[in-house]
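Asks: Generate a structure from the sequence data that follows.
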Amino acid sequence: MMQRLAQWHLQPSLAEARRVRERLTEVLERENAPFISAFQLACAELIVNLSRYPDPPPTKVELLLSRDEQHWWLELKDNGPSFNNFSQLINDPDPLAAAESGMGLKLLAQMFADIRYIPACFREDAQNVMVLRQPLSDQQPTRKTLLVVDDDPSYRAIVTAYLSDRYQVVEAQSVSEAFAQVLTYQPELVICDVQMPDEDGPVLFDKLSHIPDAAHTAFIYLSGSQDSETLSRALSRPIDDFLAKPVTREQLVQTIERVLQRRNYLNQQIRRELEERVTLGLQPSLPEQIPGYRVALRSFNPEPGGGDLVQLQQVGEQSMILMADLMGHGLSAKGYSYALAGYLRGLGAAAFNEQLDLEALFGLLSQSFQSDAVLQETLATLIAVQLDASGQLQWVNAGQPFPLHISQAGVVPIEVEGALPGLGVGNYTSLTMQLKRGERLLIYSDGFLDAGLPVTEALRQAVLASSALPLAAAADQLLALGLSGPASADDTTLILIEKT
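Replies: Below you'll find the predicted structure:
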């Protein structure tokens, strides 16, 4: 059962972010909660985002801290317009200052076990909700969550008693309440009565089937209805099973286990096939030679998802390499990467063929991230370099780590900066430099070194030492170096370029 620990009503502003963060810290310390710094950052970042991005700004904002048998919960509700764009620069160690400077959901996603945004259009109270969830303990095994939907409180209590020793059970007495609980808790399975006073079980099934995050939820009817028309309508849906009341505990548990095992098997089969197909289309690759340069690309994905994209455009003696890093993990992030790859490929080819400079290209990309319905749901960092065979380079950056220039004089970051696409910034500034014969460039994603971290002296020396090796061997050594670092849980892609 959810226990409400604290609740604050506020107006979104920097001052309110400070005030509520202090009160939140007091409650967390009193409750001996772990992960206090993560909750501090989340509080500051989310409130500051609400003060900056929605237009018009919300007039009603509420922050709630709760705990149930398995998790700590932080929920931010607001009545403003739903919004999609969050910045993700990581520059300041202080949570509030970092939020003010643009630290965003990318860092929060690494800190929390579960983070999601529920737009107001899916909620009866017409409020947007940001939900962050963290396990009570790293040692405590997480139980599967089930939702029991029945208008009879006595029967809900019976079913909950049957199941609560094996699962986390959430209850709802109506379709509208159940719909909200599914969006919040994301249960693995719903056990639903067919016939209820306001809306019937099939209505809940239909509602969930239109929500991507909920459409995969297993669904069992548990009903005592004898109405043939109602039952026929209910069974016309592709549910997982049907049980008639009354049901024994053994029968209910066996049915649940069978349904969950079957769902898990089918999901694994589908995911495996999709991963294989999509991975082939996303695998970063570059030729070993482009006009005037040798190239070595190395990449590593610690899980099936993620999205480091690398694309090459060539016309005559000029080449353009574009690398994008998509925020997210799992197959859904890979799906967005696949869609984004196609968009970037088409736009990049058109811009390059029309001799559009990189500043104009990134301006178009930023506008597209604001206006396109799919790209609005995508958080990405990008960097592009245009290479002339003579050694002249032009750079534009949008949130990626600084590349490294490797020469006999040492290892120097190429400090080219730019805002993430979609944040309302249309103007990008390029940087031009000359690469001499034998000098190298290292372009890398934040799986190698995070954009907010400085290049340490130890890293400089390791990169410099690699320059004595042939290009391919140096790339192998640098990938191994990146995988041994603190950012190795993220996708890692690096491109090593040498002037010939």
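
Asks: going forward, measure contacts between C-alpha atoms and count neighbours the same way
Replies: Will do.

Asks: from the chain's centre, how far out does stretch 110-117 sit?
Replies: Its chain's C-alpha centre and that of stretch 110-117 lie 8 Å apart, by C-alpha atoms, centre = their mean, to the nearest Å.

Asks: now the end-to-end length of that stretch.
Replies: Stretch 110-117 has an end-to-end distance of 16 Å (criterion: C-alpha to C-alpha, to the nearest Å).

Asks: one more, for comparison:
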Amino acid sequence: MKTQLFAKQYPLKLDSISEVRRLLTTLCQQLALEQAEIDRVTLVLAEYLSNLYFHNQGTVNWFSIELAGVKSNWYFEVSDTGESFDPYKANVNDIFNGELLTSGMGLALIQKNNHNGHYESENGINKFTCPLKKQKKKLNVVIVDDDQTLLWAYKGYLQNDFVVHIFSAAVLALKYIQHEGCDLIIADIHMPEMSGFEFRLKVESFEKGALTPFVFLTGDDNLSVQEQAAEVSIDDYLIKPITKTPLLAVCNRVIRRTNQLALHYQQRIVESLSRPFKPSLPPKSGDWNFSLAHTPASEGGGDFVFFHDYGESKLLILGDIMGHGPVAKFHSFAIMGYLEGLITSIPTCPGVLLAGLSSRLYLNQLLESSMLTCIVIKLTGNKCEIATAGHPQPYLLNDVGYKAIDCKGTVLGLLPDEGYSAVTVQLKAGEKLFFYSDGIFENIDRNCDCIGNILDGIKGTTAQYVLDQLWLRFESLLPGQLQDDATAIVIDLNNK
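Replies: This next block holds a predicted model:
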């Protein structure tokens, strides 16, 4: 099931390429990509667009760019109507000898930096794809010991699993920790300029220093040293000589325990924040029936539901802050506050509401390090108007099966004056509408055919019965704890 977060067509001009490069950077930052990956993506797409511009002048007037993904496997795709030219089939072996045209260097950069990319040309449309790499960030470990030989040995033990920073001077280590921070500190107790105990106390005075896991190294195995070490609240200690296996085991155990404690307290915070704002809907309003199921992620997530009854019409909003934990939950509350301010006593068109919310978010920059997808549904009589901003497409369910409702829009807050259009569905007797957050498909088995496994064969006379079947299917496909909030909504008309 493809989710589109951004799509826009541009005139093929240098100004457009510059604007797209800026937008690419913003989108990558909102997806929490590392800077190296952001640099790679912007380089590849800028080179492709530059090549398109300089070698198709007068024959190509536009290009479009899309950010989409399936199960969080995000990719950028550029489409154009220029002359077909596959950058992966170009021979760039001799570019450093100056034997190729000026485009050769750009093509070489594309080949080198986008190994998993794809180019195809069909029916006069060329498509160039740049997949985004999922990166598992290594944790930073600081090791302090006045023995240079041991320092390099410890670094060799850990460097395959961690980013290791070694210091023979405690003062330099303190400066690094204070300005850069780290995920684990390993320090010798007996050092010439200050003892490990003094070093630990100084670290505790830094912001987050007291919460950073800390391990002592010592050649002393007497009880008094061990008791003194316990008094300065460390997580573990190792007695020299130290080999790779115990050092690596202690590092992993200490970090795992710290993460468990952090997750425990984070869950308590999220639970206390979520209790008053748990997504909910009335079971019935006017001619419409509503059924909702919601399960929060283990670390907390950013799903929210907003409902407003105008009398003749109803407004239903399902949103998702991409991210987890208290920050995502806080952002979802802030967005609900924005919605309260935007919605007045006059029914609001879904497209106009999304445009207003997007403009306000762009000016406020509340979500500069995150991303918000949203779907707005306005119900009047048997008519349903739907507008979406980067949110998964809804489905129409009936006795025959199901079909996607084609409505798309850019994620909110990305552009200053972005417009949104709504599609209208006339609901017939027995038909139902299925709306959901991407957590429905983020959490289930990566090897299954998502939408088919969820919706195939689902039938029922009521919205609640259909939702119950959907949710049982969803839960049966879960591999373990939820990594993202999951929310599902089924609505239908009263059968009179």
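
Asks: the helices in the stretch 1-150 of structure 2, which residues?
Replies: Here the stretch 1-150 of structure 2 has its helices, by DSSP state H, counting those that start in this stretch, at 14-30, 35-54, 103-113, 148-158.

Asks: Including distance to residue 397 of structure 2 and mean neighbour count, could those go into JSON lines?
Replies: Compiled in JSON lines, those are given as follows (distance: least, C-alpha to C-alpha, whole Å; neighbours: other C-alpha atoms under 10 Å):
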{"stretch": "helix 14-30", "distance to residue 397 of structure 2": "33", "mean neighbour count": "17"}
{"stretch": "helix 35-54", "distance to residue 397 of structure 2": "38", "mean neighbour count": "18"}
{"stretch": "helix 103-113", "distance to residue 397 of structure 2": "43", "mean neighbour count": "19"}
{"stretch": "helix 148-158", "distance to residue 397 of structure 2": "54", "mean neighbour count": "15"}
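
Asks: Which one, of those helices, ends up nearest to residue 248 of structure 2?
Replies: helix 148-158 (6.6 Å; C-alpha to C-alpha).

Asks: hmm, who's touching that closest one?
Replies: With contact meaning C-alpha atoms under 8 Å, 6 or more residues apart in numbering, helix 148-158 of structure 2 is reached by 143, 144, 145, 164, 165, 166, 167, 168, 244, 247, 248.

Asks: what's the counterpart of the first one in structure 1?
Replies: This means residue 143 of structure 2. Matched across to structure 1, residue 143 of structure 2 falls on residue 148, judged by TM-score structural alignment.

Asks: Would you agree its match is in contact with residue 194?
Replies: No - using C-alpha atoms under 8 Å, residue 148 of structure 1 is not in contact with residue 194; the gap is 11.9 Å.

Asks: The contacts of helix 148-158 of structure 2, buried ones only, as a ChimeraX selection?
Replies: Here is the ChimeraX command that selects the buried residues among the contacts of helix 148-158 of structure 2 (16 or more other C-alpha atoms under 10 Å):
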select :143,144,145,164,165,166,167,168,247
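
Asks: okay, the helices of the stretch 1-150 of structure 2 in TSV with distance to residue 313 of structure 2 next?
Replies: As requested, these are arranged in TSV below (distance: least, C-alpha to C-alpha, whole Å):
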stretch	distance to residue 313 of structure 2
helix 14-30	34
helix 35-54	44
helix 103-113	51
helix 148-158	62
